[in-house]
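Visitor: Need a 3D model of the sequence below.
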Amino acid sequence: MYDLWIGSVVAALAVGVFVWGLIFWCVVRYRKRGDELPPQTRYNMPFEILYTVAPFVVIAVLFFYTAIIQTDVDRLSKNPDVRVEVIASKWNWQFVHSDSKGPAGNPITEVGADDYIPILVLPAGKSVQFRENSKDVIHSFWVPDILFKRDVIPGVENKFEIRLKDNAQGAYVGRCAELCGTYHSMMNFEMRVVTPAQYQQYLELRTAGRSTPEALAQLGFPNNGYATTTHPFDTDRTKRSSS
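Guide: Just a heads-up that it's a prediction; the model follows:
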């Protein structure tokens, strides 16, 4: 994927050098040298062909690399390392680890509340396939530091896949990036990236009946296992004054 990005950057730079070189050449070559009117020419076929064909070539090159990169970004593997279902609703998140089994045989689920920031735990260095759904209106699943954002549309199942870097361990704030109603700004979550070994321990603790904060606290994470990048908002409007 990085090779494709490098290719697109090189192509863009080549186009920029060509265009600016042509501009400066015209400025120097055809600058005013006196009061005599320069020769007037019309119907210069080579130049007409050049400025007609060149833009199409530029567009074709950019479209080619854009299509390749978008196809690569949207590609889904048949056997991802982790599958997660993202369910958005006004105004919180639910995360379902589709490949895991909880105490009652159901997939391990993490649900947010007004007084609790949900934490999505994922392993570093692994491919993660997301399947998104919305219960009500359009939301948007966004983790700014990981550089990806996808809309969550009611009635439309949106799938996408990312691969987290081996050194991506840490806590990242997640947000809803689509104006979805009154408490849109409060619709946060945290994505906690751990090592593969810690992720397996986390699943085992969740299967044993521990909550996410309890499991993360037992693994030695700070803040007693609760979110560290964001915090719940007070939804009681009577306790707030106008700004």
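
Visitor: contacts and neighbour counts: CA atoms only from here.
Guide: Will do.

Visitor: Strands along the protein, start to end?
Guide: In the chain, the strands defined using DSSP state E lie at 82-89, 92-97, 108-111, 119-123, 127-134, 139-143, 148-152, 158-163, 170-176, 188-194.

Visitor: Let's see this one next, to set against the first:
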Amino acid sequence: MTALAAVVLGGCSPLDESDLSRLALPVAGSDRSIYMWNLWLGTWIAVLVVFVVVFGMILYAPIKYRRRNVDDPAPVQVRYNLPLEALYTIAPVIVVAIFFFHTVDAQNGLLEEVENPDHTIEVVGSKWQWTFNYLDGAPGGEPVYDQGDTANLPELWLPVDESVKFELISPDVIHSFWVPEFYMKMDVVPGKIPGKDGNNQFTMTPNREGTFTGRCAELCGVYHSRMLFKVKVVSAQEYRAHLADLEAAGQVGAPQGAAAANSIAGLKADGENEPED
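Guide: Take a look at the predicted model:
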């Protein structure tokens, strides 16, 4: 049964033009997408196997034990069946354990660090806007930034086929940085310093040019649904030209969205409550 499910779904691909062949996922746009794709495909195979087995048992019982003649006695009613009860207990545990193993394996692949990434971008999520600080800097050497709000969506520019490390910070509440085409999202947790204990950062390489829509995937307040941004994956030349344009426009620096985006609003650095006025 598992082999049949694998054959049925084996022709699916995250790069196929058909939504059905992609199993409802968007066209993949990152080198890390394959890890989530493999987990998603394996989940569908497992679901198909479980569905066929359970539905088959549902059909088998009434067909096997149907009353063929009016005078036939009712089937023997079994109150306890130790083998079946053991199966009902053990089988779900095995399924969950397998899912857990492959989920951890996919997570490790998604979060694998890259030594000396080509670019570092600081992502600031705040109520209710995004700021993208290009820490590598423009030709002048200073960091530059893209910024916007719910009325004027910000743009995140990325160079295709070059690795990017995202460092995520928030000055207020938990947000979540999500670009569906990358098959990856991560919470932006206030008070967590990127890189410390593996918090709030990940690295990936966009491998498909195009314009995508990113969004906040964590309910963060009244304008959560409008906390969107555009992602433009372009050539390296276009990326550098965009940074130069930001520098020329005076968008130099690394805005944090508040006085200190690595601290929790309302708390002192030592974690004690600030005195009320």
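
Visitor: What's the TM-score once they're superposed?
Guide: After superposition, the two chains reach a TM-score of 0.69 (TM-score structural alignment, normalised by the length of the first structure), with 208 aligned residues with a C-alpha RMSD of 3.2 Å.

Visitor: just so I know, which of the strands of the first structure lies nearest L62 of the first structure?
Guide: Nearest to L62 of the first structure among the strands of the first structure is strand 148-152 (21.6 Å), distances taken as C-alpha to C-alpha.

Visitor: Give the full set of residues in contact with the residue most central in space within the first structure.
Guide: The centroid of the first structure falls nearest to F148 when counting by C-alpha atoms, centre = their mean (0.5 Å). Residues in contact with F148 of the first structure (C-alpha atoms under 8 Å, 6 or more residues apart in numbering) are W142.

Visitor: same deal with G56 of the second structure?
Guide: For G56 of the second structure, counting by C-alpha under 8 Å, 6+ apart, there are no contacting residues.

Visitor: now for it: what does it line up with in the first structure?
Guide: Counting by TM-score structural alignment, G56 of the second structure lines up with G21 in the first structure.

Visitor: Same question for S170 of the second structure.
Guide: Looks like S170 of the second structure aligns to S134 there (TM-score structural alignment).

Visitor: thinking that match is in contact with P154, fair?
Guide: Yes: at 4.5 Å, S134 of the first structure and P154 qualify as touching, with contact defined as C-alpha atoms under 8 Å.

Visitor: if I pick the residue mapped onto V95 of the second structure from the first structure, what's in contact with it?
Guide: Alignment note (TM-score structural alignment): V95 of the second structure maps to V58 of the first structure. Residues in contact with V58 of the first structure (C-alpha under 8 Å, 6+ apart) are V15.

Visitor: Mind doing that once more with 6 Å?
Guide: By C-alpha atoms under 6 Å, 6 or more residues apart in numbering, no residues touch V58 of the first structure.

Visitor: buried ones in stretch 128-146 of the first structure?
Guide: 128-134, 137-143 (16 or more other C-alpha atoms under 10 Å).

Visitor: cool, and stretch 197-213 of the first structure?
Guide: For stretch 197-213 of the first structure, by 16+ other C-alpha under 10 Å, it's 198-199, 201-207, 210-213.

Visitor: Tabulate those (TSV), appending distance to L76 of the first structure.
Guide: Formatted as TSV, these follow (distance: C-alpha to C-alpha, whole Å):
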residue	distance to L76 of the first structure
Q198	25
Y199	22
Q201	27
Y202	26
L203	24
E204	27
L205	29
R206	27
T207	28
R210	32
S211	30
T212	28
P213	31
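
Visitor: And those, which is closest to I49 of the first structure?
Guide: Y199 (60.4 Å).

Visitor: Please name the nearest non-neighbouring residue to the aligned partner of that closest one in the second structure.
Guide: Matched by TM-score structural alignment, Y199 of the first structure corresponds to Y239 in the second structure. Of all residues not flanking Y239 of the second structure in the chain, P159 sits nearest, at 5.6 Å (C-alpha to C-alpha, 6 or more residues apart in numbering).
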